[in-house]
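**Student:** Sharing a sequence plus its predicted fold:
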Amino acid sequence: MTDRTTPAATTDASAAAVATHGTANAAGTADAASAARTPGTADGAGGASTGSAEAAAQFRPNARYVLLLGLMCALPAVSTDMYLPSLPDVARDLNTSATAAQLTMTAMLIGGAAGQLVIGPLSDRFGRRKPVLIGVALHIVTSLLCAIAPAIVPLIALRTMQGFFNASATVVAMAIIRDRFVGSDASRLMSRLMLVIGVAPLFAPSLGGLVAGQWGWRAVFVVLGVFGAVLWVVVWRRLPETLTPERRRHGGLRTALSGYRALLSDRHFVALAILPGLGMAVLMSYVVASPFVLREGYGLSATEFSLLFAVNGVGLVAGAQVNAALVRRVAPIRIVRVVLPISLGLTAVLLALALTGWGGLVALLVVLWLILALVNFVPPNASALALTRHGEIAGTAAAVIGSLQAGVAGVVSPLSGLLGGDAVAMASVMVGSALLGLLVLALATPAYRRDGAWSV
């Protein structure tokens, strides 16, 4: 059970991390480019873009600023991935099942989805600094409480709270990028940022395994608390407020609900906000099924599987870098409407290879790598377009997009297993996700209409 559970959980959490990272990348990539090349963007985007342009003209990000935003985006991923190798130990120590131990992972995803929906509007109301400082502080507290959890039920509850609170770091980082960076500055920032946050899911499990091996699984939560404390100090000292008082949304619950109502009544925003989640569904089908497909179906060892997983992770980061460079010259909507059909075609090829066995493992891995390299093209650009439509409530809009991604992570995770957990099941979920994404873009947006606002 341990050998079978750990890789699946590892990849599942890494996918959740990448889902978060993809959304973070979306927040800033070519924000101004999308506004400039997308006539008719609505609902206050023009004013927000102007403010962002003025801020960008006065500020240039240095390496420390990029690192800070990267660490903020990576907090949920680190909190997830460092804990992964400890799952068998948690089940054994707390005298529970592997399934119950894995619920501590699902709980954090659910908490993160809920946290984004709550903290997003709060960041639009009170500014960016207060929510993230409070959220990270409570992350520290819940991490230390997790370290002394006496049973599995309290641990599940605490992990839900931990996901809720550390979602503040991701939401605020996304909103800050939308507040401050536009055009080529945003593209350069995001190309560097992905180098920071792309490292987390590659190395955090190894570090977590080392800590747990030396001092036990409870020590992992102590380390997460220390990491949160360091991040809190750096945010307190180095992160400036980017949402000026005159741009804040005043009011309570009614104001927050009105923001969500405005977002959900915008059909184009909803379609664009769904696309990142569907893009991550392609990734999730791979990460959940890959341990069974590669280790059991093709007989790879744990070491070989880990190496291949890292190579595919490099593809994810490389794809984000190519997109960040490409988006400076090509409108985001053009990238999305070209990449989605290509992704559908590649997933169809993968399904054919899985059904026929043609080319063996090598052919399967090559096509799989190409699919994963394209994963980070759709979420960044679709999210950037969605955020551009509602720049005046960037925190709330970012929360909706991030919550949808986290929700998709929880819904899609079991599908490959329910269909059999083999290569055919994995490829089938990929094809379905890519097809649904293309249909949403074609039917719910004017992306493919010559007379549409996004036809240029």
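**Tutor:** In hand now; what should we look at?

**Student:** switch to C-alpha atoms for all contacts and neighbour counts from now on
**Tutor:** OK.

**Student:** isn't Asn323 right next to Phe377, touching?
**Tutor:** Yes: Asn323 is within contact range of Phe377, at 5.8 Å (criterion: Cα atoms under 8 Å).

**Student:** ok, structure two:
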Amino acid sequence: MTKQRYIFLILILGTLTALGPFSIDMYLPGFPAIATYMHTSVPEVALSLSSFFIGLSAGQLLYGPLLDKYGRKKPLYFGLTFYVIASVGCAFAGSLHALILLRFIQAIGSCAAAVASMAMVRDLFPVKDNAKVFALLMLVVGASPMIAPTVGGYVTAGAGWQWVFIILAVMGALILLAVIFALPDSYQPDKSLSLKPIPIINGFWVVLKEPQFYTYAFTGALAFSGLFAYVAGSPMVFMEVFGVSKENYGWIFAGLSVGFIGSSQVNSLLLKKYRSEQIVKVSLSAQAIIAALFFTGALNNVFGLYGTVAMIFLFLCCIGITNPNTAALTLAPFAKNAGTASSLMGALQLGIGALVSTAVGMFDSKSVLPLAIVVFGSSLLAFVVYFTSIRINRDRFIAADNEVVVVGH
């Protein structure tokens, strides 16, 4: 594969991967405006974010078997078309209940892009390159938290929150055109696969019972859920608690994303010297320690705006290193059923993320503490799950020279 081809594929896959994050980040500055328009509160509007996460999680399970049976592109056509229609519907939603439902439908459409892009990494690149490719995808995805909230803030202030969803619909249409005309179908469809419930459940069970899968999928999902907590809690923390404007909130969100994206690129350098397994142990431990410090400081009310920003920045740096490595190690055992494995990994990640984001909104407290509690709890649980499973399954998988060699699948 030529270097130009390599970069071209990563750009397209990164665009697919970024569609969901753009759909999340771009409307965050509009929470107060949406709340005013619909005569409700910012925490109530945050339920539309939770419904989006739930839709992403459910859609992952839908598209996995479809991607393995029909190839990668046909399910993408369906999902992206669905996304465009739902995005337009969100722009014309007249009530919070309608917005919550339409965001769920929008998520069902967008997650086709996320599942397909993850599976195609496994299709198109050698296993030993997967962690590096996932890190490069994060660089493209990084445009979302750096651009989307800032653009969303100015669009909301200048034209109204509805135009955010119109822009998202246009983005979805452009990505659909790129998929049709520029993306190769990287997988030979397996027509023998059944879409009946029992065979599908059995297919997921084959993936789930693989020790390497459940170790890194649950660890990665729990660790990554701290990002969902931050996304769900940040409008309240920055705009309600600290009184930041919509425009400045976008800039803060963009600045914090530098930690997440920058660390994912540092991970590419680390992979030249260390194995993914070694990196996960250190980054996960650091994440738990930083989350504990954040919780302790928030409990004692010692963090102002700048202290809160600093702690979140360090926390996001840890996630940026942990996530590409857990993703690569989760999918490493699978080739033929990479679509099913990718969808199940995504469903776990987004399902846990939805629960965590909902938990942040359940606290009736106008402070940083709810976010700090949830971030600490999820990070601690990820730490415990990982080191417990590694001890139990110590001999079930091995790795050498950044290439995972799987035993027993």
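**Tutor:** Structure's in. What do you need? No experiment lies behind these values; they were computed from the predicted model shown.

**Student:** TM-score for the pair, please.
**Tutor:** The TM-score (TM-score structural alignment, normalised by the length of structure 2) is 0.85; 398 aligned residues with a Cα RMSD of 3.1 Å.

**Student:** neighbour count winner among Asn323 and Phe377 of structure 1?
**Tutor:** Set Asn323 of structure 1 next to Phe377 and count neighbours by other Cα atoms under 10 Å: Phe377 wins out with 29 against 25.

**Student:** give the contact list for the equivalent of that one over in structure 2.
**Tutor:** With TM-score structural alignment as the criterion, Phe377 of structure 1 lines up with Ile321 in structure 2. Shown in contact with Ile321 of structure 2 (Cα atoms under 8 Å, 6 or more residues apart in numbering): Phe260, Ser263, Ser264, Val266, Asn267, Ile279, Val280, Ser283.

**Student:** Show me the strands in the stretch 251-400 of structure 2, by range?
**Tutor:** 397-400 (DSSP state E, counting those that start in this stretch).

**Student:** Give me the mean deviation of the host helix or strand of Gly115 of structure 1 from structure 2.
**Tutor:** Using DSSP states H and E, Gly115 of structure 1 sits in helix 98-126. Compared with structure 2 after fitting, helix 98-126 of structure 1 deviates on average by 1.8 Å (mean Cα distance after the TM-score superposition for structure 1).

**Student:** For whatever helix or strand comes next after that helix, grab the matching residue range in structure 2.
**Tutor:** Going down the chain from helix 98-126 of structure 1, the next helix or strand is helix 129-147, by DSSP H and E. Mapped onto structure 2 using TM-score structural alignment, helix 129-147 of structure 1 covers residues 73-91.

**Student:** Mean deviation, that stretch versus structure 1?
**Tutor:** Superposed on structure 1, stretch 73-91 of structure 2 shows a mean distance to its aligned partners of 1.6 Å (mean Cα distance after the TM-score superposition for structure 1).

**Student:** from what I can see Ala35 of structure 1 touches Leu387, true?
**Tutor:** No: taking Cα under 8 Å as the definition, Ala35 of structure 1 is not a contact partner of Leu387, at 9.9 Å.

**Student:** and these two? which has more neighbours close in?
**Tutor:** Leu387 (31 against 24).

**Student:** What is the equivalent residue in structure 2 for the more buried one?
**Tutor:** By TM-score structural alignment, Leu387 of structure 1 lines up with Leu331.

**Student:** For Ile352 of structure 2, see how far away its match is.
**Tutor:** Per Cα to Cα, to the nearest Å, Leu331 of structure 2 is found 18 Å from Ile352 of structure 2.

**Student:** Also Ala310 of structure 2?
**Tutor:** According to Cα to Cα, Ala310 of structure 2 and Ile352 of structure 2 sit 25 Å apart.

**Student:** Can you point out the buried residues in stretch 361-376 of structure 2?
**Tutor:** Residues of stretch 361-376 of structure 2 classed as buried by neighbour count (16 or more other Cα atoms under 10 Å): Gly361, Ser367, Val368, Leu369, Pro370, Leu371, Ala372, Ile373, Val374, Val375, Phe376.

**Student:** ok, and what's touching that stretch?
**Tutor:** Contact partners of stretch 361-376 of structure 2, identified using Cα under 8 Å, 6+ apart, comprise 43, 46-47, 225-226, 229-230, 232-233, 236-237, 240-241, 288, 291-292, 294-295, 298-299, 356, 359-360.

**Student:** returning to that earlier point: give me the angle between the helix holding Gly115 of structure 1 and helix 129-147.
**Tutor:** Helix 98-126 of structure 1 and helix 129-147 are oriented at 160 degrees to each other (axes from the mean of the first three to the mean of the last three Cα atoms, to 10 degrees).

**Student:** Flag every buried residue along helix 98-126 of structure 1.
**Tutor:** 98, 100-126.

**Student:** Would you pull up how far the helix or strand Pro32 of structure 2 falls within lies from the middle of the chain?
**Tutor:** Per DSSP H and E: Pro32 of structure 2 is located in helix 31-37. Remark: helix 31-37 of structure 2 is offset 25 Å from the chain centroid, using Cα atoms, centre = their mean, to the nearest Å.
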